[in-house]
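1. This is a predicted model, with the sequence first.
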Amino acid sequence: MTTYRRAPEVWREMGLTDAEYERIVSLMGREPTDVELGMFAVMWSEHCGYKYSRPVLRLFRKYRESLEGAGFENAGVVPLDDRLGIAFKVESHNHPSAVEPHQGAATGVGGIIRDIFTMGARPIAILNSLRFGPLSEPRNRYLFEHVVEGIASYGNCIGVPTVAGEVYFHPCYSGNPLVNAMAVGVVPLDGIVSARADVPNSAVMYVGASTGRDGIHGATFASETLGDDQEEKRPNVQIGDPFMEKLLIEATLEAIETGAVLGMQDMGAAGLTCTTCEPTSKSGTGVEIDTSLVPTREANMTPYEIMLSESQERMLLYVQAGREEEVARVFRKWGLNAVVIGRVIEEPVVRVRHRGEVVAEVSPDHLTKACPTYTLQADEPAYLREAQRLELAEVPVPDDMNAVLLALLESPTIASKRWVYEQYDWLVGTQTILPPGAGDAAALRIRGSERGIALTIDCNARYCYLHPYRGGQIAVAEAARNLACVGAQPRAITDCLNFGNPQRPEIYYQFEQAVRGIADASEFFETPVVSGNVSFYNESEFGAVYPTPTIGMLGILERPEDAVGMGFRAAGDVVLLVCPASRPADAEPHFGIGASEYLYVQHGLERGAPDPVDLAAERALHRLLVELARRRLVRSMHDLSEGGFAVALAECALVHGVGVQVNLTDAASEGAPRPDAALFGERQTRVILSASPQHVNAIVARAQQLGLACYVIGETGGDRLTIRWDGASLIDLSLEECREAYEGAIPRWFTRADLPG
């Protein structure tokens, strides 16, 4: 092996500090080879090593258990019944999507799908959470258009439906969009494949696409701030082939059925380096491989490039000795590479040869468990106290509430995302119950089970910016509420924690507080965080993105046929509002106007703190909604979120074109002091229901038994949306006016002739 002392610029360009390089030398007792240094650089990046986030992630109970046990697998698995489990996970592909939006988004989908079928699960659904800068900027429109195009092209081609998602727009994302992809699969509980290498002499088998030079140091790229050199980073972005991935799914699941596959891991971040060192570190074993045996699509690739490439559609299998050809035949049948490149050995070392010459020899524990952990300084941001201050007297009451509602419905963050989801195939697989836009969460049947599942992905970043702890709690509460609104019992969480540079104390404070809020809420609701991802360094010349801890959540439907949509179904139904019986003692005096989309759209202000969530009342609400769905007492359920009561009511009316007339009493508006607070305030734990008149008494009685308030506020019918409050008519609009604002908002940004670019 060739080792020598390098100039500091070499390891610094790889993202390693001087102290970390010296730690590597100390661990190895010598200077690392070029290949070893590259392996350390990617495995000790924040993206792979979680060196800055690990101390805070210990707040998650399941994460603590994984650190004390075998470590996280590729995805979390939750039992659906006594035979099947649901595997699910969310990850980010933010930096690649900023540089090359189509391929960045597409390979984000491909990577998260591989995390699912690597567990032995058949992928059945995709979700996404997307954040962009204002559509008035040509660059943001370009990113938005091509990210959606990339997600659609990959998901549609691979035959996995994209069933739900969210899209937000805000100036903080102009230089650094967020592209979070979530995938879900079904796996027999006795057929889960682990990312382990337990058995010495078992074969190390490379399967899938050939290796190229794309994606080299992608993990390092994801662990640094975007700058003016974005175009130079294009080689760090992988290139995806969804047709190849479809073949890989089928071949992998068929190979698992042979019983010869002992362990498996996707070659995602850090590629072959990660898939050799992580399984062996968990198992206390080692591997010896030869990179000259790896199929490559480019000539004269070096062992450094082969070990660090993040080319897509590749897996590493650990196969029972003597059964290599049996497994290889499966992959060759599907037209894929299947090559034994080495063996598991008892000695705990990753030994890499190239044409017989040893180019790397390093303990897997040095690459994984020895990754340094940093407890960073957390300081409350200077902006926070002043930004949280908001007096209602500082906010004028608008004269025309109709105009305010139309402006909110036209705000791209609230407006219909039909332009997005119509590009996705959400019906493929024929298990989707509720189409996008029809419910607060996606609902799916599961073949082979009497149960179904519900899925959602959610986060209000403005809440997290103005109050990181409450924002984290609310992200969990709203995701759980979305599931309960379709009739599903919230069960478990996967999260994607998007933040700026953690080495800045104010960013680390946001991260720590938001995670604490998520942990407290998830523990209270008994919805553990079972998988996830941390994405730091989401910054640009415009500054850091708002803290965006995206929550993906899984719920269980006892009977898929009980799934409930959000839209009013027919004229003559009674409209009800369910909310806490009393406001929390620490409730904000601005009645939800603070931190609201209304305050931002109408008044250009981002101030105040989000109203706190009463976790006990929220849990009671979840129980009520699930019971109502199972007893089939409701026709629709929809939670109140961005835009408050008026926007939620309009959304209920627009799904099926059924009008509504309501009268908000003082009690139903929780004593709101002024009309805009009653209409547009964003208070938590509130849901609009519709039901046949004969079920109203039972609904009200059950809500009261659970300690909740439930008010009859109106009736469905006609073609108008009318809201009275305190005896006065505040809103009176035709559904057509509302639909024009709501459905046309995003498409208009791509057809207006007066826009630059």
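-> Cool, the structure landed.
2. rest of the way, CA atoms for contacts and neighbours
-> Noted.
3. The nearest residue to residue 664 once chain neighbours are set aside: neighbouring residues, count only.
-> Among residues not flanking residue 664 along the chain, residue 725 sits closest, at 4.8 Å (C-alpha to C-alpha, 6 or more residues apart in numbering). By other C-alpha atoms under 10 Å, 19 other residues sit near residue 725.
4. The one 10 residues further on now?
-> A count of neighbours around residue 735, defined by other C-alpha under 10 Å, yields 21.
5. for residue 697, same thing?
-> When counting by other C-alpha under 10 Å, one arrives at 11 neighbours for residue 697.
6. so it, which of the three states?
-> At residue 697 the chain is in helix, as set by DSSP: H, G, I helix; E, B strand; the rest coil.
7. how about the strands in the stretch 401-550 of the chain?
-> Counting by DSSP state E, counting those that start in this stretch, the stretch 401-550 of the chain has strands at residues 442-445, 452-458, 489-498, 529-535, 539-540, 543-544, 548-557.
8. Turn those into JSON lines, including mean neighbour count and distance to residue 599.
-> As requested, the strands of the stretch 401-550 of the chain are exported to JSON lines (neighbours: other C-alpha atoms under 10 Å; distance: least, C-alpha to C-alpha, whole Å):
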{"stretch": "strand 442-445", "mean neighbour count": "27", "distance to residue 599": "29"}
{"stretch": "strand 452-458", "mean neighbour count": "28", "distance to residue 599": "21"}
{"stretch": "strand 489-498", "mean neighbour count": "25", "distance to residue 599": "24"}
{"stretch": "strand 529-535", "mean neighbour count": "23", "distance to residue 599": "29"}
{"stretch": "strand 539-540", "mean neighbour count": "22", "distance to residue 599": "25"}
{"stretch": "strand 543-544", "mean neighbour count": "18", "distance to residue 599": "22"}
{"stretch": "strand 548-557", "mean neighbour count": "29", "distance to residue 599": "20"}
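9. second one coming, line it up with the first:
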Amino acid sequence: MSSAPHIDSVSRAAETPDERQPYAELGMKTDEYVRVKHILGRRPTSCELAIYSVMWSEHCSYKSSKVHLRQFGTKAPESDALLVGMGENAGVVDVGDGWAVTFKIESHNHPSYVEPYQGAATGVGGIVRDIMSMGARPVAVMDSLRFGPADAPDTRRVLPGVVAGIGGYGNSLGLPNIGGEVVFDESYLGNPLVNALCLGVLRKDQIKLATAPGPGNKVVLFGNRTGPDGIGGASVLASATFDEESQAKRPSVQVGDPFTEKVLIECCLELFAADVVVGIQDLGAAGVSCATTELAAKGTGGMDVRLDLVPLRDETLRPEEILMSESQERMMAVVTPEDVDRFMEICAKWDMPATVIGEVTDTGRLRMTWHGELIVDIPPGTAADEGPVYDRPYSRPLDQDELQRRDPAGLPRPDDLRAELLRLLGSPNLASKEWVTAQYDRYVRGNTVLATPADAGLLRIDEVMPGAEPSTRGVAISTDGNGRYTRLDPYAGAQLALAEAYRNVAAVGARPLAVTNCLNFGSPEDPEVMWQFAEAVRGLADACQTLGVPVTGGNVSFYNQTGSTAILPTPVVGVLGVIDDVTNRVRPGFTEEGATVLLLGETREEFGGSEWAHVAHGHLGGLPPAVDLAAERRLAELMAAAAAEGLLLASHDLSDGGLAIALAESCLTGRYGCRVTLPADPFVTLFSESTARMLVAVKPGAESRFAELAAGIAVTELGRTGGDALVIEDLFEISITELRETHTSTLPAIFD
């Protein structure tokens, strides 16, 4: 076929060096465009410009965060468990008995504001494909969600769609949703956070990587056909300030098809079992552009692609649009010539379209043709790995000192502690999230041991692969973050997010092993936002080093702001742990009478950023609770040992709302009350949010052994489980019925 006039070929680009190109409209800076021309020795073709614009976007290249994220590598603790770290689609951790677990969290914030259902649904689909691309079977999902005030009209528009999208996609895939967060705050109005996590399981000798080795190997695109949905979607939406002007130019949000993805999962697993895949990459942000450049860059350095062979749902798509499309449920594999027929047979069995679109080379060039015309000829590493790196200026916010001086210690304390507990228990952030989680299937597949409202989700992993030896081994995972803490002190706030997730995993009896994170911030071009980011990364890297849990990967989401108003800086941290025997897991509630209720850890007067200050006074100021990583580590070791010996009836970490909320939730979850006596100042004891604390119920007869294990940790005996009310001696009592009515009525009253 002869060259059509509208095809911008490599030869035409060389002949028309001064032709104006819409690089700015694609999000490129002038100096970045000049650099592309220098790399190529000519102006880029329109297809090359499409590749560089999406690959050098903030979302894909991490150009404003790389200089800080390197700390996760330079400060990484020694870990015998880490099999695959940062740089791949997801990290992989050895959990014993020949098993490995891969997990990762990513954001889909702006797409979920534009189109809540599809934005959230495709966020789940994308993170699931990241897990598939490591050679694993996805086995569970979680989500960390943040919205504006619960009763705001826009929250009522966005939240139901986001929840329906997550539930609709995850439920259709048959993946249990085992935990997460739902948080409300004014700063997220107009810019919700939708962070999705997926967990996968595989044998440790079956890991797949995103690489294209071996000249002559074939490049196969399989899964859904490519359409116009999501052209430049996540890569553009996540790389620009989200204001009215940018909304007017926003690209279409991706459209998901979970039933196709379910088949794609099974197809991939059979391909892996048949050992016909040399390398594999999912098609997410930047689509074909990303998959081809990253595979080529990590392989033998070259790839030839016939772009006109890409199967299309819309035959009018131009080559540039095909490259930028973020149509869902697509994968790209590298296959040896002798395995192509078998690969195609397996895809045909699953009715999964598959097309050979190219071949691996050793030329060091990514070359693409369109009906015989050369339209791309670039060194792939320059797009995938050698994008711009910005060490952006940062400065401490002008109001930071004043904010920290606004200590909540001077706020009026309540006269009625009973009423205050109920007020917090029914507030949107602390109220039951059952209205949300009831829309998710938590127990599909039959391997869920613990799920919401437990502190961490817990799964058995023995029934995942056919022929596997029976095992009681399990993995636990939790995600946590606190934007108010991070606003008050970004360094400590990131550490507190890690500490809470670490503590939640320990609460169920698991040993924390590894970390993933999703770092949600405003514009990196704002020096004050960049200071928050730099401090948060530094704090998280230092804390991971101290706790001995390496960062395996994650995501940075910038430009989370509406106009010039940024969200609260919100690092969300996921911690993965392992438990040798899931029958030793510790439940979150009081399920029997007569157990001894203990408070582990030290309580101090710490209310900066607390739920009490927020709910009772709308106050944000002071310093967040002090971080004590050594105490967190001792507490986690105690919990693992006590769980292994079967000493505990229940446990619940103390975090938002302090001991008051932990006691109420333990009564509600287990359906038995308790009778306790508070030491010292009842108000501080009930509502302080001091860290490294746990509420536990020790089984009758196990008190002495638990005391031996807890040597060196502050232990306060509070009382006993039993009855049908939460009784605080000499202060008040609240029936479980009243606790439940208060706790469960808030969200249905708003969203039903």
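-> Sure thing, it's come through. Computed from a predicted structure; not experimentally measured.
10. Can you verify my assumption that residue 231 of structure 1 contacts residue 98?
-> No - in this structure residue 231 of structure 1 lies outside contact range of residue 98 using C-alpha atoms under 8 Å: 9.8 Å.
11. Compare neighbour counts for the two and give me the winner.
-> Neighbours were counted for residue 231 of structure 1 and for residue 98 using other C-alpha under 10 Å; residue 98 has more, 25 against 11.
12. surely the more buried one meets residue 143?
-> Yes - here residue 98 of structure 1 reaches residue 143: they are 7.2 Å apart, a contact under C-alpha under 8 Å.
13. Can you check which residues contact both of those two?
-> Between them, residue 98 of structure 1 and residue 143 share these contacting residues under C-alpha atoms under 8 Å, 6 or more residues apart in numbering: residue 177.
14. buried set for stretch 520-536 of structure 2?
-> 520-524, 526-536 (16 or more other C-alpha atoms under 10 Å).
15. which bit of structure 1 covers it?
-> Mapping stretch 520-536 of structure 2 onto structure 1 (TM-score structural alignment) gives residues 498-514.
16. mean per-residue distance, whichever strand or helix holds residue 128 of structure 2 to structure 1?
-> Assigned by DSSP states H and E, residue 128 of structure 2 belongs to helix 116-132. In the superposition against structure 1, helix 116-132 of structure 2 averages 0.3 Å from its aligned positions (mean C-alpha distance after the TM-score superposition for structure 1).
17. which bit of structure 1 covers that helix?
-> Helix 116-132 of structure 2 covers residues 101-117 of structure 1 once aligned (TM-score structural alignment).
18. closest to residue 192 of structure 1 out of the strands of the stretch 401-550 of structure 1?
-> With C-alpha to C-alpha as the criterion, residue 192 of structure 1 lies closest to strand 529-535 of the strands of the stretch 401-550 of structure 1, at 15.2 Å.
19. Show me what that closest one packs onto, helices and strands only.
-> helix 61-68, strand 76-79, strand 84-92, strand 489-498 (3 or more C-alpha pairs under 8 Å, 6 or more residues apart in numbering; DSSP states H and E).
20. Can you tell me, leaving aside adjacent residues, what's nearest to the most centrally placed residue in structure 1?
-> Centroid-nearest residue in structure 1: residue 90, 4.4 Å away (criterion: C-alpha atoms, centre = their mean). Nearest non-adjacent residue to residue 90 of structure 1, counting by C-alpha to C-alpha, 6+ apart: residue 182, 4.0 Å away.
21. Give me the aligned partner of the one you found over in structure 2.
-> Residue pairing (TM-score structural alignment): residue 182 of structure 1 is matched to residue 197 of structure 2.
22. and what of residue 595 of structure 1?
-> Aligned partner of residue 595 of structure 1 by TM-score structural alignment: residue 609.
23. now do residue 644 of structure 1
-> Residue 644 of structure 1 maps onto residue 658 in structure 2 when the alignment is built from TM-score structural alignment.
24. Compute the number of surrounding residues for residue 666 of structure 1.
-> Residue 666 of structure 1, neighbours per other C-alpha under 10 Å, totals 14.
25. next one: residue 204 of structure 1
-> Neighbours of residue 204 of structure 1 under the rule other C-alpha under 10 Å: 26.
26. again, but for residue 459 of structure 1
-> 25.
27. Surely it and residue 551 touch.
-> Yes - at 6.3 Å, residue 459 of structure 1 and residue 551 qualify as touching, with contact defined as C-alpha under 8 Å.
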